[in-house]
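J.: Just need the structure, nothing else, for what follows:
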Amino acid sequence: MPAWSEPLAFRPLLVPRVWGGERLRDRFGKPVPEGAAIGESWEVVDRADAQSVLDERHDLHELWRNHRREVFGDIQAAAPGEAAIVGVLHGDVACGARSFAEGEFFLCPAAAALELSAPESAEVLLVRLPDPAGSPRP
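T.: Model (predicted):
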């Protein structure tokens, strides 16, 4: 059993995107294969179709269901059916806008993007998306 008082290191999920490139490997040391168009590295994700994995026995949702108090403390659950993603995005091509059809988004200060060595024109979005399965998660 992991020591819940220690930091948890989840395995990131590398997500191919048409705007991707190799900067996630070059800048952040992600295991991006040569020539691959990886546009996102999901560091922490809890969705019906994608899970952050801690080890062979635990993923993020399993921790939330079975070890909530030990890992997360006394926080309340988010609204049913919402997904959570914390990730690093990269684009090799200019993208004018990104549409989140059923979610809502919030612009964060550009200073947050600059901390990641992003160009000054970068914007950081905090996006709240419904779970793609469309049903509440326990």
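J.: contacts, neighbours, all on C-alpha from now
T.: Fine.
J.: Please report how far residue 87 lies from residue 124.
T.: 11 Å (C-alpha to C-alpha, to the nearest Å).
J.: I should have written residue 20 there, sorry.
T.: 17 Å.
J.: More neighbours: those two, which one.
T.: Neighbour comparison, residue 20 and residue 124: the larger count goes to residue 20, with 20 against 17 (by other C-alpha atoms under 10 Å).
J.: helices or strands up against the helix or strand containing the more buried one?
T.: Using DSSP states H and E, residue 20 maps to strand 13-21. Helices and strands touching strand 13-21, by 3 or more C-alpha pairs under 8 Å, 6 or more residues apart in numbering; DSSP states H and E, are strand 38-47.
J.: here's the other one to compare against:
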Amino acid sequence: MMNILTDHTAVVSDLEKFWNLESFGASGSDNIKSQSEVVRKYGEKSIILENGKYTAKLPWKPDFLPLPHNMELVKKRTGSVIRRLANKPDLLKMYGDIIKEQERRHFIEKVEETKLPTDRPVHYIPHHPVAKESSTTPILMVYD
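T.: So this is what the prediction gives:
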């Protein structure tokens, strides 16, 4: 297929519009420099080596609203997971073992409802099981 332009006065402006549209979101080195600066600042301020372990804060975009408090949603989803797995006691036990192991390794922590923070918003990460065709690991925990 071939396009033929007959109006030479419109060529430059149409071509500029086309290339601007084609390169939308991928413009110039200013964008790359500002992203590099954000990454550098994140590395300096948000990654900490403490007691031989690295801790990294979640990388938030600067102009976004904080995540909402979602305790009730996560409680409902967790209840749904438990009800679904209750029909398969072996999988429910395995899922519980995964949770205990992650808690033991300090990947997750148990939150007592009586000790919920009230001075700041808190956002919990819901999870659900995914079944696999595997004799050694027939269930995985996936965080949303």
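J.: care to give me the TM-score?
T.: In this superposition the chains share a TM-score of 0.22, using TM-score structural alignment, normalised by the length of the first structure; 58 aligned residues with a C-alpha RMSD of 5.1 Å.
J.: Could you identify the helix or strand that succeeds the strand holding residue 20 of the first structure?
T.: helix 23-28.
J.: Show me what that next one is packed up against.
T.: By 3+ C-alpha pairs under 8 Å, 6+ apart, helix 23-28 of the first structure packs against strand 38-47.
J.: Next, the angle strand 13-21 makes with the strand it packs on.
T.: Here the directions of strand 38-47 of the first structure and strand 13-21 differ by 150 degrees (axes from the mean of the first three to the mean of the last three C-alpha atoms, to 10 degrees).
J.: Quick one: end-to-end distance for stretch 41-60 of the first structure.
T.: So stretch 41-60 of the first structure: terminal residues 16 Å apart, C-alpha to C-alpha.
J.: which helix in the second structure runs the most residues?
T.: helix 29-46 (DSSP state H).
J.: Buried residues in that helix, which are they?
T.: Under the neighbour-count criterion of 16 or more other C-alpha atoms under 10 Å, helix 29-46 of the second structure has residue 42 buried.
J.: In stretch 46-63 of the first structure, which residues are buried?
T.: Neighbour-count burial for stretch 46-63 of the first structure [16+ other C-alpha under 10 Å]: 46-48, 50-54, 58-61, 63.
J.: Please list the members of those that lie in strands.
T.: 46, 47, 50, 51, 53, 54, 58, 59 (DSSP state E).
J.: need the contact list for the residue nearest to residue 44 of the first structure when sequence neighbours are not counted.
T.: Distances taken as C-alpha to C-alpha, 6 or more residues apart in numbering place residue 86 nearest to residue 44 of the first structure, at 5.1 Å, with adjacent residues excluded. Neighbour list for residue 86 of the first structure: 42, 43, 44, 45 [criterion: C-alpha atoms under 8 Å, 6 or more residues apart in numbering].
J.: How is residue 86 of the first structure assigned, secondary-structure-wise?
T.: strand (DSSP: H, G, I helix; E, B strand; the rest coil).
J.: Okay, it and residue 60 of the first structure: tell me how far apart.
T.: From residue 86 of the first structure to residue 60 of the first structure the distance is 12 Å (C-alpha to C-alpha).
J.: what touches both of these two?
T.: 44, 45.
J.: so after the longest helix of the second structure, what's the next helix or strand?
T.: strand 47-50.
J.: And the helices in the second structure?
T.: 8-22, 29-46, 71-86, 89-104.
J.: now the ones you listed as JSON lines including distance to residue 53 of the second structure?
T.: Converted to JSON lines, the helices of the second structure look like this (distance: least, C-alpha to C-alpha, whole Å):
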{"stretch": "helix 8-22", "distance to residue 53 of the second structure": "44"}
{"stretch": "helix 29-46", "distance to residue 53 of the second structure": "13"}
{"stretch": "helix 71-86", "distance to residue 53 of the second structure": "28"}
{"stretch": "helix 89-104", "distance to residue 53 of the second structure": "15"}
